[in-house]
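1. What follows is a predicted protein model with its sequence.
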Amino acid sequence: MADLFSSDAPPTANSQRPLADRLRPAALAEVIGQDAVLGPSAPLGAMLSTGRLSSMVLWGPPGVGKTTIARLLASETDLHFVQISAIFSGVAELRKVFAAAAERHRSGGGTLLFVDEIHRFNKAQQDSFLPHMEDGSIVLVGATTENPSFELNAALLSRAQVMVLSRLEDDALSDLAARAEALTEKVLPLSSDARRALIEMADGDGRALLNLIEAVQSWALAEPLDTAGLSARLARRAAQYDKSGDAHYNLISALHKSVRGSDPDAALYWYARMLEGGEDPRYLARRLTRMAVEDIALADPQAQTICLGAWDTFERLGSPEGELALAQAVIYLALAPKSNAGYVAYKAARVAAKKTGSAPPPKHILNAPTGLMKDQGYGSGYAYDHDAEDGFSGQNYFPDGMERPGFYQPVERGFERDLAKRLEYFERLRAKRAQS
């Protein structure tokens, strides 16, 4: 069994190169897991079939082949490949690249300029690409893990297509693992369950998987490892999560919509994902309170109190104990009756307030602390509701001439069922007072 999992053959110069480099595809057809972009009828495939390549931005998580695709695009279109990183490059280097590309263009050649982490360039640096894209001296291929809509300026995006690359699914990662075994002529010394665990450790990142495989293949083992043995030797790859980036907004959106959709299990999952990524629990406490106000509101007035109590508990207990209080708030919110009637009413009232400008309140509800104000009719005709039948006068409290709106429309869920009955009751009384 030992011969199957280890080799006494001396390392060659080629074998000293990282596995990810040795396994780099030699043609676009060999790229794994990106058929939605590279397939014959997909955006890049269709573009290549015409023999013309336009500028683009490759947007996707780490380890899905952005650099490899850019290199292969240059190869398959006979363009000179130039690679720079927005992290390390400045204005001086950009000028050299542009000058060399212009000279190449005058000689009848073309340049594919690959800019890694293009979102790190500021607006002025991004704008510097525009004239060279327009005169054809460069085909720009930018790579980013961040949402281009937020990180790249409109002028650049208007001249480049955005190609969305996906995290590698488990099937694609399994194919990649098989390729690695064929190239190295070493079968991974893992049980079937451990092999699946290795795929999961990569978390959709092909480069991470190949690094893990390289580590596993370096072990001299007499027997295959099970999942426990693998976990003891390897650390799981940290989940992709940037607290100020795209993953942050995607996960909080998933948490919010899971709560709104009354799915406590999904809500807990996304809550846990954010905590595992290092999110500040105070940020989550604030967002949970917002969900209580925006999506539950008066259907369950207790929801806001639950969130504020969980927030206070976290501040008193700290982490990790306080995070349990927030988790319980997540469950409560997900299972609470939902209503955005208050939110809708508030927005409608703001719109109406803008339209009516500075229309004053009707004079009968204005105070009259001076004789002059009394002479002007301030407070005249005001009906004191406590003295009225049923404690309700039914007077108009909107500006004179303004048609009475109906901003708040409670739903037939939770406590708002009771509020709807109260509204109906006062509407009947208002109609009765109007007839009398």
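-> Structure received. Numbers count the residues shown, from 1 in each chain.
2. Only C-alpha atoms from now on, for both contacts and neighbour counts.
-> OK.
3. what about the longest helix in this structure?
-> When the chain is parsed with DSSP state H, its longest helix is helix 416-435.
4. Need the contact partners of it.
-> The contact list for helix 416-435 (Cα atoms under 8 Å, 6 or more residues apart in numbering) reads 298-300, 392-395, 409-412.
5. got another, please set it beside the one above:
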Amino acid sequence: MGDLFDTGTETDAKPEAEADRHRPLADRLRPQSLAEVIGQQQVLGPDAPLGVMLASGSLSSLIFWGPPGVGKTTIARLLADESDLHFVQISAIFTGVPDLKKVFEAAKIRRQNGQGTLLFVDEIHRFNKAQQDGFLPHMEDGTILLVGATTENPSFELNAAVLSRAQVMVLERLGKADLEALTKRAEAELGQDLPLLPPARSALQDMADGDGRALLNLIEQVAAWKVDADLDTDALSTRLMRRATKYDKSGEEHYNLISALHKSVRGSDPDAALYWFARMLTGGEDPRYLARRITRMAVEDIGLADPQAQTHCLHAWEVYERLGSPEGELALAQAVVYLALAPKSNGAYVGYKAAMRLAKKSGSEPPPKHILNAPTSLMKEQGYGAGYDYDHDAEDGFSGQNYFPDGMERPELYQPVERGFERELKKRLDYFAKLRAQRNAD
């Protein structure tokens, strides 16, 4: 084997070159140094966390959190090269406890022989708590330097003990400039320009959805086509299927997108709200979940500034149940637009939370006796109902009596805003406050 690599003849090299041409493009373009990595400068730059670690020679255990195809595995491998560590890669999907024990034993032997081990664990969030705990002693005694990769939020999926011993590095989906740089690098490797008009080239990059590996796979397909002229966007779309949008109905993306929808509604931006609503639907979200969350937005963010908002949402929900998909989604979309353009108030919501805090703080304070019913003579003797002023008999239909526990300072829980219907409610509140002050002064 030594002869093959050290003194290979021209005849020997041809099969090797032929084999190289048949390697996947993504494998052929794998960076050979961190300087060749496209994107992720927020962690790899000279003043970024990894750049500083490498410059100081103090690499610590890491967790790479980011979407697929952004370089997690590649960066881990290059870190091992630049730190002179033996690189070991495992996947949490295919690795059990016996396999982990073998990995740790081999790393101990390597350490005794003077070489460290960088253990790269792909999909590390798939290990259970006990398996994750198994890494701790080997991280602490220096047997391994752990680099875990996950597409899920580490705060939710990884043990606190592991997170306390590792730094989380957030890797981002590749931007437009990154994807263009990767496209040019691929064209140089292939020795040809892609047969695409500029809009189609941009559309191809959009199909990758920020995933560099996916882009290279698409480029490899396009480069193999035999065409007489550069293709436009329609021709490209006919020949290629658009990559499915990344969306996990029970994971991080689910919560990110519903948060974006909610905040767009709260921010009175119907266009953004419709966009995030559509993103969730195209990702496969259950429209009934969206109907429930939209109704909650009406309660929380519109409130009494537009009392019809809740009714509108409930009617849209009912229309969806009657029509089903896909026609019923239009009713929900109309509700989203209505909420985005409705006047906003969280006055009742804030007042409710303040009332809950006060109720917990005040404990079991009883109501004042004058507003208690007295159905028995004993209760009348105890003063129940004594001194109650029937509001309908009072001037203006308002007695101004105290309805809070005796001795409690009157709080101001509900404070309406000067928007929408709550303008009218604020006038009423101020009116009753003025009457109450007059009645108490008399």
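-> On my side now, so go ahead. From a predicted model like this one, the values you see are computed outputs, not experimental measurements.
6. where does the TM-score land?
-> Here the superposed chains carry a TM-score of 0.97, computed using TM-score structural alignment, normalised by the length of structure 1; 427 aligned residues with a Cα RMSD of 1.1 Å.
7. The longest helix of structure 1 corresponds to what range in structure 2?
-> Counting by TM-score structural alignment, helix 416-435 of structure 1 falls onto residues 422-441 of structure 2.
8. how about that stretch: buried residues?
-> Buried positions in stretch 422-441 of structure 2, judged by neighbour count with 16 or more other Cα atoms under 10 Å: 422, 425-426, 429, 432, 435-436.
9. got it, and stretch 219-234 of structure 2?
-> Using 16+ other Cα under 10 Å as the test for burial, stretch 219-234 of structure 2 gives 219-220, 222-223, 231-233.
10. if we can go back for a sec, kindly present the buried residues of stretch 422-441 of structure 2 as TSV, with separate columns for distance to G66 of structure 2.
-> Formatted as TSV, the buried residues of stretch 422-441 of structure 2 follow (distance: Cα to Cα, whole Å):
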residue	distance to G66 of structure 2
E422	44
L425	48
K426	48
L429	51
F432	56
L435	60
R436	59
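11. And the strands in the stretch 1-150 of structure 1?
-> Here the stretch 1-150 of structure 1 has its strands, by DSSP state E, counting those that start in this stretch, at 56-59, 80-85, 111-116, 139-144.
12. looking at these, which is closest to S319 of structure 1?
-> strand 139-144 (33.4 Å; Cα to Cα).
13. corresponding residues in structure 2 for that closest one?
-> Using TM-score structural alignment, strand 139-144 of structure 1 pairs with 145-150 in structure 2.
14. same check, this time on stretch 317-332 of structure 1
-> Aligned by TM-score structural alignment, stretch 317-332 of structure 1 falls on residues 323-338 of structure 2.
15. Which residue, neighbours along the chain excluded, lies closest to whichever residue in structure 1 pairs up with A272 of structure 2?
-> By TM-score structural alignment, A272 of structure 2 lines up with A266 in structure 1. Nearest in space to A266 of structure 1, with sequence neighbours left out and distances taken as Cα to Cα, 6 or more residues apart in numbering, is S258 at 5.8 Å.
16. So that neighbour sits against P264, correct?
-> Yes. Counting by Cα atoms under 8 Å, S258 of structure 1 does reach P264; the two are 7.2 Å apart.
17. Touching both of those two, which residues are there?
-> Here S258 of structure 1 and P264 have A334 as joint contacts, going by Cα under 8 Å, 6+ apart.
18. What count of nearby residues applies to G51 of structure 1?
-> 9 (other Cα atoms under 10 Å).
19. meant to ask about A70 of structure 1
-> 24.
20. which residues touch it?
-> A70 of structure 1 neighbours (Cα under 8 Å, 6+ apart): 114, 141.
21. That one maps to what in structure 2?
-> With TM-score structural alignment as the criterion, A70 of structure 1 matches A76.
22. Same question for I84 of structure 1.
-> Under TM-score structural alignment, I84 of structure 1 pairs with I90 in structure 2.
23. surely that match meets F120?
-> Yes. The pair I90 of structure 2 and F120 qualifies as a contact (Cα under 8 Å) at a distance of 6.3 Å.
24. which of the two has more neighbours?
-> When neighbours are counted by other Cα under 10 Å, I90 of structure 2 and F120 differ, and F120 comes out ahead with 25 against 17.
25. my guess is I32 of structure 1 contacts A178, does it?
-> No. The pair I32 of structure 1 / A178 is not scored as a contact, 11.9 Å apart, by Cα under 8 Å.
26. So between those two, which is more surrounded?
-> A direct count of neighbours by other Cα under 10 Å for I32 of structure 1 and A178 places I32 higher, at 19 against 14.
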